[in-house]
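In: Predicted structure and sequence below. I'll ask about it afterward.
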Amino acid sequence: MKVYLVGGAVRDSLLGLPVTEKDWVVVGATPEEMQANGFRPVGKDFPVFLHPDTQEEYALARTERKSGHGYGGFTFHAASDVSLEEDLIRRDLTINAMARSEGGEVVDPFSGKVDLKARLLRHVSPAFAEDPLRVLRVARFAARYHWLGFRVADDTLALMRQLSDSGELDYLVPERVWKETSRALMEPAPQVFFQVLHACGALEKLFPELAALDGVPQPQAHHPEVDTLVHQWLCLEMAATLKLPLTARYAVLCHDLGKAKTPQAEWPRHIAHEIRSARLSRALSKRLRVPRDAADTAALVAEYHTHCHRALELKPQTVWKLFKALDVIRRPERLEDFLGACEADARGRTGFEDRAYPQANYLRGAAQALQSVDVAALRAEGLEGPALGDAIEKARIQAITTFKQQELNP
């Protein structure tokens, strides 16, 4: 029985990056031997065990054979006679198909170290094209290691295009697409994930609302980059620069989807694109089964992001309308996600990257001013029901009015 460290831990250690998770492959063992040594079985499709002390995953070396559609359409075979190389050849990329022995020797049958040095994401074997999930995984790795200069190898991109054209992407379950997308959105260069999907034809299949933005023009005075899809890439890049949380980054992804539905006769203007964007955002979220908080925030950013950009010009009544839509009294944390996404939109434009965004602090201050409204005192006056509600709303609008006067006329 031999044990090897495999996958990401080997890759990242060779890149000089922190290793956060360790996966192990066991060659020459049976499930019975693993359990006899105290390992606890957890694998459903193939034998995976948790180490009795470290709780790290140890999988028996295995082979796989395509037996159906989608990423789950495989039959696995794990046995004591499966070699390490047979296990490694079924992996997606050469940089993920290396192993390290207990003695520290790196086992690299598919030239992963060469591709690490060349900064290439290259498939291990033609079997890559059997698993549609690998299209998303490679795009995610491209987003993760873009800062190091990695790119997808041309022949691998061709296989990804083959997968996109084959119809196999249709068999990916929504939850798995969202899982990969949510992880990609939190990578250092989230825009690269979608750019790679676009380059291989997968964006049109998985995110048609986003792909439809390609070539849609915007007013050059406000958007020097003109193309709406380019603007989208810049916004995602800015979202990462601002270190926004996932909820806000997903909102950035959805904020301008409605511009694809603008009649061409109205180009480059996009009148009422906000409402269309909110509708398309909800449709995308429903299809991908996005968690409710992220879906709701995305729809709100889509509908109200131009309110945020014009915050300094808005009447106090309109600011209160915005706050009510965001439910800032009960959900104050949502305001930060909203403001972060809107700032990423404002600064995600060519030449606008370093511009200040005072609207965010203005709205933070206006929201804080609402805390000065003494609801208990209004109740003490004997108000209740609709009358109390009206009085609270008037008091809150007055608080915003007072804040605005102090802010703009110090």
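Out: Received, thanks.
In: CA only for contacts and neighbour counts going forward, please
Out: Fine.
In: Please enumerate the helices of the stretch 251-400 of the chain.
Out: With DSSP state H, counting those that start in this stretch, the ranges of helices along the stretch 251-400 of the chain come out as 273-288, 292-309, 316-326, 332-347, 358-369, 375-380, 385-408.
In: got TSV for those, with mean neighbour count and distance to Glu64 too?
Out: Output for the helices of the stretch 251-400 of the chain, formatted as TSV (neighbours: other Cα atoms under 10 Å; distance: least, Cα to Cα, whole Å):
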stretch	mean neighbour count	distance to Glu64
helix 273-288	20	28
helix 292-309	21	36
helix 316-326	18	49
helix 332-347	22	43
helix 358-369	18	52
helix 375-380	12	65
helix 385-408	16	63
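In: Looking at those helices, spot the one closest to Val196.
Out: Evaluated with Cα to Cα, these place helix 273-288 nearest to Val196, the distance being 19.3 Å.
In: From Ser164, how far off is the spatially most central residue of the chain?
Out: For the chain, the residue sitting closest to the mean C-alpha position, by Cα atoms, centre = their mean, is Leu185 at 2.3 Å. In this structure, Leu185 and Ser164 are 21 Å apart, going by Cα to Cα, to the nearest Å.
In: Included below, for side-by-side comparison, is a second structure:
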Amino acid sequence: MSEDRFLDGLEVYCVGGAVRDKRLGWPVYDHDWVVVGASVEDMTRRGFTPVGRDFPVFLHPVTHEEYALARTERKRGHGYTGFVVHASPDVSLEEDLARRDLTINAMAESADGTLVDPYHGQRDLAARRLRHVSPAFVEDPLRVLRTARFLARYRGLGFEIAEDTLALMRELAQSGELGHLVAERVWAETEKALGEPSPEAYFTALDDCEALAVLMPELLEDREALAAALERLHCLPSSQVDGAPEQDDSEVGERRRWRWARLLEHLGDDARAALAERLKLPKAYADLARQAARTRALRLDSEAAGLSADQVLGWYDGIDAWRRDERLAPQLRLLALDAPELARTLGAAYRAAQAIAPKALLEEGFKGKALGEELDRRRQAAIAEVLAAHLAES
């Protein structure tokens, strides 16, 4: 850092996640920097580009990493945005660290590697404890979600939420402050948590502090079903989406979508729709959850009384398999987790039904409504034939 001419003469510290994860042996992907004793004019004169909307943040001229001026915050209003920020050369590093949520996020490292730890974050790292920095924790309701998300990340290392911190989270949940969080922020934290090693810990933590009842009450309508759903978060329809950390962004996104689908697949249509509307879910998440719910319902029907060709045809229609055939294979893999023979049968039935081409029916003279009805009739007959053959084999 000292060899960087743009930083020469500045008091700069690495803060937050990079300091924490370095000491945990966790992968460090990003660095956050705090500059103490400098002004906006100092930074712009050195060639840094201002990008902060709510407080002074600058991009390094070469590395494009973010450098923020040391600042303090004072609550004035509701929610996570109701803060007045003060950033100036007279704000100390300790004052800047004091505004952070958890002690493990309130550590800094100087250019020579010296740890600055006024709130005993290193002690809490050793104790595997998520603990708030100060009572000001309750000023920001988003910290309830962030703390739960950190638990989802580090539960496998033995971390727990400190009892007094959990009490503050509960206080926030009971105060009505969570209601001031916009849906996009709630979903952003939830989506990140779905990608963590222990996503179930996120939802159990929110339940423990009574926040889940505020943010996602539909999940609490059946606690036994919720417990089973949380176990399903690690049972996904493809090993490729629940595997190693070197996966690319598309695979990580797929894992998150499947975990959300598995969490919701036992819910009814109305409950899923209510959650989707409240959280402003991306369409890909809502669609996959709906498909997974249909697949679960089909499996339960099969276990209860067997399946008719009409039910199977309805399932293909419900997941839009005729127009979007790429949807079928993932749902068959999902089905195979609990009913592998049924998955094989439905795969064969689909191939048989798909072989009936609308073009051939047109050539036979079917048109309009009659064409659709005849296509369904013949597809259903093909499905019935496969079902009967597989039933006879078993």
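Out: All right, it came through fine. What you are looking at is a predicted structure, and each value in this text was computed from that prediction instead of being measured.
In: returning to what we had before: mind checking what the residue nearest to the centre of structure 1 lines up with in structure 2?
Out: Using TM-score structural alignment as the criterion, Leu185 of structure 1 maps onto Leu194 of structure 2.
In: give the contact list for Ala97 of structure 1.
Out: Contact analysis of Ala97 of structure 1 by Cα atoms under 8 Å, 6 or more residues apart in numbering lists Val6, Gly7, Leu88, Ile89, Arg91, Asp108, Pro109, Phe110, Gly112, Val124.
In: nope, Arg262 of structure 2 is what I meant
Out: Here Arg262 of structure 2 is in contact with Ala229, Arg232, Leu233, Leu236, Ala289, Ala292 (Cα under 8 Å, 6+ apart).
In: How much space separates the fourth one from Asp242 of structure 2?
Out: Distance, Leu236 of structure 2 to Asp242 of structure 2, by Cα to Cα: 7 Å.
In: any shared contact partners between those two?
Out: Shared contacts of Leu236 of structure 2 and Asp242 (Cα under 8 Å, 6+ apart): Arg255.
In: Between those two, point out the one with more neighbours.
Out: Set Leu236 of structure 2 next to Asp242 and count neighbours by other Cα atoms under 10 Å: Asp242 wins out with 22 against 19.
In: Give the aligned equivalent of Trp33 of structure 2 in structure 1.
Out: Checking TM-score structural alignment: Trp33 of structure 2 goes with Trp24.
In: Who are the contact partners of that match?
Out: Val3, Tyr4, Leu5, Val6, Glu56, Glu57, Tyr58, Ala59.
In: Looking at those, which one is closest to Phe194 of structure 1?
Out: Set against Phe194 of structure 1, the nearest of these by Cα to Cα is Val6 (27.7 Å).
In: and the equivalent of that closest one over in structure 2, what is it in contact with?
Out: Using TM-score structural alignment as the criterion, Val6 of structure 1 maps onto Val15 of structure 2. By Cα under 8 Å, 6+ apart, the contact set of Val15 of structure 2 is His31, Asp32, Trp33, Val34, Asn105, Ala106, Met107, Ala108, Glu109.
In: Please report how far the nearest residue to the first one once chain neighbours are set aside lies from Leu181 of structure 2.
Out: Going back to what we said before, that points to His31 of structure 2. The spatially closest residue to His31 of structure 2, leaving aside those adjacent along the chain, is Ala18, at 5.6 Å (Cα to Cα, 6 or more residues apart in numbering). For Ala18 of structure 2, the distance to Leu181 of structure 2 (Cα to Cα) stands at 27 Å.
In: just Trp260 of structure 2 next, same as before
Out: Distance of Trp260 of structure 2 to Leu181 of structure 2, given as Cα to Cα: 21 Å.
In: Ok, Leu130 of structure 2 next?
Out: 22 Å.
In: Comparing these two, which residue is more hemmed in?
Out: Applying other Cα under 10 Å to Leu130 of structure 2 and Leu181 shows that Leu130 carries more neighbours, namely 26 against 17.
In: Tell me which residue of structure 1 matches up with the more buried one.
Out: Aligned partner of Leu130 of structure 2 by TM-score structural alignment: Leu121.
In: top of the contacts of Ala97 of structure 1 by neighbour count?
Out: Using other Cα under 10 Å as the neighbour test, those are led by Leu88, with 26 neighbours.
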